[in-house]
Every structure is written in structure tokens, then in C-alpha cells.
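*Asks:* Provided below for reference: sequence and predicted model.
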Amino acid sequence: MELRQLECFVAVAEESSFTRAAARLHVVQSAVSATIAALERELETPLLLRTTRRVGLTDAGRELLPKARATLDAARDARDAVHAVKGGLRGTLRIGTMSSLGLIDLPALLGRFHRELPAVTLRLATAASAGGSPGLLAALAQGRLDVAFVSIRGHPPAATHLRDLTSTPLDLVVPRDHRLADRNEVAISELADESFIDFPPGYGNRAVTDRAFTAAGLQRRVSLEITDIDAGTDFVRQHLGIALLPRAVIPSGNDLSILPVTGADLDWPISLATPTGRTPGAATRAFEHLVTQYLANSPTGSLPCASPP
């Protein structure tokens, strides 16, 4: 049994597709199929259920998957240890992220990380492509991500650990000619008959808003769903609805009014999620350390070294 065989098996299992697994591994599909076939011959049992629509796991495949992941993690740790002795960490760090992180400057974080550890390849997966924070957590639990910025209230899935980083209030954004534009604040009870621009179900800020309206005993109408926080104000300007957006990312403008909402808990939390069933690699630990130090030093705007303690 070779590491390459296990790598192909894990990729197919996680992607539920030979085609997507081949693209992920940067090889042709026939090579993935041949590698899996060789592994099945060696183990003398089918590992995958192949249909015209998707690829699933047999009972044997389900038993092998966590052990294959653990073996690949152990091999990664061994490589990391050797590279650390040689003076340079290598590998790939797969990061999931929402479209906005409030006051957290992700490009600055990644820029510093890259300067400190240039041999580590960074790959980003967005909430828009994953299906919001729940999709990012699922990808994390399945081993397709190493770490993810998410917005989840309550208990996280059993396979993930959440570390709270920060939160920012959601403020109401309306056009300047809106009936509420000249107010200093607005009660949530006054918003029941409005049309809202919001994110699809599963996104963190949508969950915060839905929870607040439910707690207030109010119905809410969402007339337009978007996936880009920065574009939210543009839709408001076009009178397509009003929006509750994170205070930290709302741009100023004379054509908009921004109002705090009273009578509701509209804090949007941001957390760093890591898997509980896998040992984090050196690159993941270095990134977590960088995030910790960034938040500790954020009032001064300084960024620390990315090397783990």
C-alpha cells in the first residue's frame, strides 16, 4: 500500500467523483482510476461504489477512509519535521473563508504568512462556493480544508472546534429617501413590513438576522439573496430592498443612511474552525498562531511573525 494510492482514494472519497479528484490531484482521470483499482486489488475488496451519478464508499471503504487520512497526516508531519530541520516549512494550507471577516484583514494575514513561509502554498475556498459556513465546516470535517473562518451560533458539529475571534453588530442600511432614513435608531418591530436584501440560508449573518426576527415574533420578507457583503449597499442604493450588514464593512456615502437596530441581538460572530479528528500540520499551527497574534496586536495594526511558538 502506497501513500499515492491512499491520497487518490481519499480524494475520490471526499469529492465523490473521479473527475474532481483528478483535477484536485492535478493528474488525468485514468491515472486515478488505475491507482484505485490497484489498491482494491491489493486489499482484495472493492472500496468504492461506482454509479452513473456519483461515487460512494463500500463498507470497507468507510472503514479505510479515517485510517487513510491518519496515515497521510502522519506522512505530512514527518515531511514537516524534516523540512523544519532543513530550515523551511513546505506543503499546502487550505483555508475556508467567508466573503468578509469584519475587522480581520485576511489579505494582510495571508501576505504576512506568505512572506514568512513562502514555500507553503495557500488555497482559498469561499463560503459562496461551499454553501455558507455549514458548507465550510463540512469541508473541514471531511478533510478538504485545514482551517476555516466561519460564523456559527450555538454548538459546532462534533468533528470541528470553534475558537471565537471577534464579532460586529449588523446595522440597518436604507436609501436616503427611505421613511426611516432620518432616524437615529430603529426598533426591530418597525421592520416587519420591509423587503430585505440578505444572504441565503446557512450564511452566518443571515442566521443572526433570522434568529433576531424569530425571537421578536416577527415575519420577514427577503426579496433578494446575495453572496457578497461588499455589494449589499449597491443593491440598497438601487432601491431593491433594505439590508442588515456588518457595521465594520459598511462604506460611508451621502446616498445611504445607517441605523442601529434596538430590541434585538444582531451581533455577527466570527470564529476560526479547526477539525477535532486530525492532528493539525505545522502550516496550520503557524497560521493559527499568526491569527492569535494579529488579533492581539490589531489596535496597532502590526502583524507578527508567522512561525509557530
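*Replies:* That came through, no problem. It should be emphasised that the depicted structure is a prediction, and the values quoted were computed from it without experimental measurement. Residues are numbered from 1 along each chain as shown.
*Asks:* rest of the way, CA atoms for contacts and neighbours
*Replies:* Noted.
*Asks:* May I have the secondary structure class of T168?
*Replies:* strand (DSSP: H, G, I helix; E, B strand; the rest coil).
*Asks:* quick one: contacts for it?
*Replies:* Contact analysis of T168 by C-alpha atoms under 8 Å, 6 or more residues apart in numbering lists G102, P246, R247, A248, D267, W268, P269.
*Asks:* try it again with 6 Å
*Replies:* T168 makes contacts with D267, W268, as judged by C-alpha atoms under 6 Å, 6 or more residues apart in numbering.
*Asks:* what helices or strands is the helix or strand where A148 lies leaning on?
*Replies:* A148 is located in strand 147-150, with elements delineated by DSSP states H and E. Other elements packing on strand 147-150 under the criterion 3 or more C-alpha pairs under 6 Å, 6 or more residues apart in numbering; DSSP states H and E are strand 91-97, strand 267-275.
*Asks:* buried set for the shortest one?
*Replies:* Right, the one you point to is strand 91-97. Going by neighbour count (16 or more other C-alpha atoms under 10 Å), the buried part of strand 91-97 is G91, L93, R94, I95, G96, T97.
*Asks:* Run the chain-centre distance for it.
*Replies:* 10 Å (C-alpha atoms, centre = their mean, to the nearest Å).
*Asks:* Output the contacting helices and strands for that strand.
*Replies:* strand 120-126, strand 147-150.
*Asks:* neighbours around the spatially closest residue to Q29 that is not a sequence neighbour, how many?
*Replies:* Distances taken as C-alpha to C-alpha, 6 or more residues apart in numbering place A22 nearest to Q29, at 5.1 Å, with adjacent residues excluded. Counted by other C-alpha atoms under 10 Å, the residues lying close to A22 total 20.
*Asks:* here's the one I want to compare it with:
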Amino acid sequence: MELRHLQHFVAVAEDQHFTRAAERLLVSQSGLSASIRALERELQTPLFVRTTRRVTLTEAGRALLREAERILAGVRAAHEAVAAVQGVLRGTLSLGTEQCIAGVNVAGLLAAFRRRHPDVEIRLRQTGSGALAEEVAAGRLDCAFAYRTQADTDQLRSVALAGEPTTVLCHPTHRLAEAGAPVTLDDLDGEVFVDFHPDWGPRRATDAAFAAAGVRRTVALEVNDVHSLLDLVDENLGIAVVPRHFRHKRPSLTALPVKGADRPAYETVALLPPAQSTSPAARALMALGEIRGA
């Protein structure tokens, strides 16, 4: 099995199209097809289901994709490690982050990284914490800033950055705001909730807190960005249970602490692969002073 076969396979899997993958790889379509056929012969199983419009992975293909991504990530890390020993940090830093993450100024951190390592290409992806954990574990991202949504595994480790308690945001005319007192989760029973998609870290932590308290809640208004959430609450269409730092983003809203939630309910972490697989670029990013004490 050759590395180029795995590179070709991953490209086709990502693009779901032989022609687009060939164009991206700067190889002929016939050569790409031959490479995939050689890989399928070696593994003695089809890796793709081919149609006239696109190709999709078979079950065997999905299994290979996970391993191929890890292998290729390891090869990239090896090349970058040799360059780092030679005194030059090159290659690519693939970073992921959830929106409005607490504990780290992502833009400022990347600016500081670029000043110190101008030869490293920076790629940034913003999505939910659940997806970020999967992409770091699969080797598609070097590092990610996320909310903790799972325990560490053999393929994923976390470095704690910050923690925050729970806050309820509501319109100033809402009954909770008029009472002006801290609330319990039981006090929120029957309310209309605004929240993020289930893949977001704060949504997962909030769902877990309500489940542990035995309080049912239904998210009626589901959004995929912080400002939309704040807009909906600002129009008195629902309340939101969020990390405490969100209250500073919309001072017009009333922020109420949650009784019994003084401990950090939302933990911000840096997600990394195992130490031996962490790229030099990710290690250099984590070593920057701007990330400490955030």
C-alpha cells in the first residue's frame, strides 16, 4: 500500500467525485481511477459505490478513511518535526474552534502565531464541539478550542483552559427578570428555550444539567450562532441558558445566576491528538504566552 494511494483515496472520499479530486490533486482522472482500483485489489473489496453523478463510500471505505486520515496526518507531522529540528517551522496549522469560545482570543492567538511562524499556513474551521472532537481524533485538525463534551480517549486528549457557571438570559420584561432573583432549573420548567444545535458544547452541557436535575425542557428555537440566539431572546421569544460570559455580549438582556451552579458547568479545553502525534505547529501554538491564564 503506497501513500499516494491513500492520498488519492482520501481526496475522492472528500470530493465524492473522481474528476474534482483529480483536478485538485493535479493528476489525470485515468491515473486516479487506476490508483483506487489498485487499492481495492490489494484490500480485496470495493471502497466506493460509483454512480454517474458521484461516488460514496462503502462500509469498508468508511473504515479505511478513518485510518487513512490518521496515517496521512502522521506523515505530515513527521515531515514537520524534521523541519522543526532543522530550526524552521513550516507546513500547515489546521485549527478548529467553536464560536465565541471562552478562555482564549482565537484571532489574537493566531495573529501572534503568524508573527512568530510566518512560514506556517493557517487554516481555520468553525463548528460545534462534538464535530471538532471527531476531527482532531481523526487527524483532520491539529488542534481545536472547544467545550468539553467527552472524556479523553486514546486518540484525543484535552488541556483545560477555563470554566464558567451557568447563567439564564431573558428579556427585561420577562417574569424571571421582574422577580430579579437567582433561579433554579426547576423554576424554568415550562419556559420556551432558545439554544444552539445539539453539536454545540454549551447545548450539550445544558442538556446534561437539565437531565441530571430531572427537569424536562424543549428547545423551540434552535440556532447556529450566538448573535441569532441573543436576538431571539432580545425579542422576548424565549430564554437561554448559557455560559456566563455571554451576558456581556448583550447588556440589554437580564442575566440571572442559577442556584447551585457555582461550579463551572462549561469547561473550555484545547483538544489535541496524543502527545506523540501532536504536530510541531500545534505544540508551538500551545506554547504561546497568549493562551495561558485565559
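*Replies:* Received, thanks. Here the structure is a predicted model, which means the values were calculated and not measured.
*Asks:* With distance to R285 of structure 1 as extra columns, can I get the helices and strands packed on strand 147-150 of structure 1 in a markdown table?
*Replies:* Output for these, formatted as a markdown table (distance: least, C-alpha to C-alpha, whole Å):
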| stretch | distance to R285 of structure 1 |
| --- | --- |
| strand 91-97 | 10 |
| strand 267-275 | 10 |
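*Asks:* Among the ones you listed, which comes closest to L64 of structure 1?
*Replies:* strand 267-275 (18.7 Å; C-alpha to C-alpha).
*Asks:* average distance between that closest one and structure 2?
*Replies:* Strand 267-275 of structure 1, aligned to structure 2 and superposed, deviates on average by 1.4 Å (mean C-alpha distance after the TM-score superposition for structure 1).
*Asks:* how about that strand, aligned to which bit of structure 2?
*Replies:* Counting by TM-score structural alignment, strand 267-275 of structure 1 falls onto residues 265-273 of structure 2.
*Asks:* Can you give me the neighbour number for the aligned partner of A215 of structure 1 in structure 2?
*Replies:* Aligning on TM-score structural alignment places A215 of structure 1 opposite A212 in structure 2. A212 of structure 2: 9 surrounding residues under other C-alpha under 10 Å.
*Asks:* Need the three-state assignment for A212 of structure 2.
*Replies:* A212 of structure 2 falls in the helix class when you classify it by three-state DSSP.
*Asks:* Can you tell me how far it is from D152 of structure 2?
*Replies:* Taking C-alpha to C-alpha, to the nearest Å as the measure, A212 of structure 2 falls 21 Å from D152 of structure 2.
*Asks:* Give the closest residue to I104 of structure 1 in space, chain neighbours not counted.
*Replies:* L295 (7.9 Å).
*Asks:* Please pull up the equivalent of E191 of structure 2 in structure 1.
*Replies:* When structure 1 is aligned by TM-score structural alignment, E191 of structure 2 is paired with E194.
*Asks:* I should have written D142 of structure 2 there, sorry.
*Replies:* Under the alignment (TM-score structural alignment), D142 of structure 2 maps onto D146.
*Asks:* I'd say that match and R94 touch.
*Replies:* Yes: between D146 of structure 1 and R94 there is a contact under C-alpha atoms under 6 Å: 5.2 Å.
*Asks:* rewinding a little: out of the helices and strands packed on strand 147-150 of structure 1, flag the one nearest D210 of structure 1.
*Replies:* Comparing these by C-alpha to C-alpha, strand 267-275 comes nearest, at 11.9 Å.
*Asks:* now the angle between strand 91-97 and the closest one, please.
*Replies:* 150 degrees (axes from the mean of the first three to the mean of the last three C-alpha atoms, to 10 degrees).
*Asks:* Packing partners of the helix or strand following strand 267-275 of structure 1?
*Replies:* Downstream of strand 267-275 of structure 1, the first helix or strand assigned by DSSP H and E is helix 282-297. Here helix 282-297 of structure 1 touches no other helix or strand, going by 3+ C-alpha pairs under 6 Å, 6+ apart.
*Asks:* buried set for helix 282-297 of structure 1?
*Replies:* Within helix 282-297 of structure 1, the residues that qualify as buried are 282-291, 293-295, counting by 16+ other C-alpha under 10 Å.
*Asks:* Kindly report the same for stretch 259-268 of structure 1.
*Replies:* Buried residues in stretch 259-268 of structure 1 (16+ other C-alpha under 10 Å): L259, P260, V261, A264, D265, L266, D267, W268.
*Asks:* Stretch 194-211 of structure 1 now?
*Replies:* 195-200, 202-211.
*Asks:* of the residues you listed, closest to S151 of structure 1?
*Replies:* Looking across those and measuring by C-alpha to C-alpha, the closest to S151 of structure 1 is G204, at 4.5 Å.
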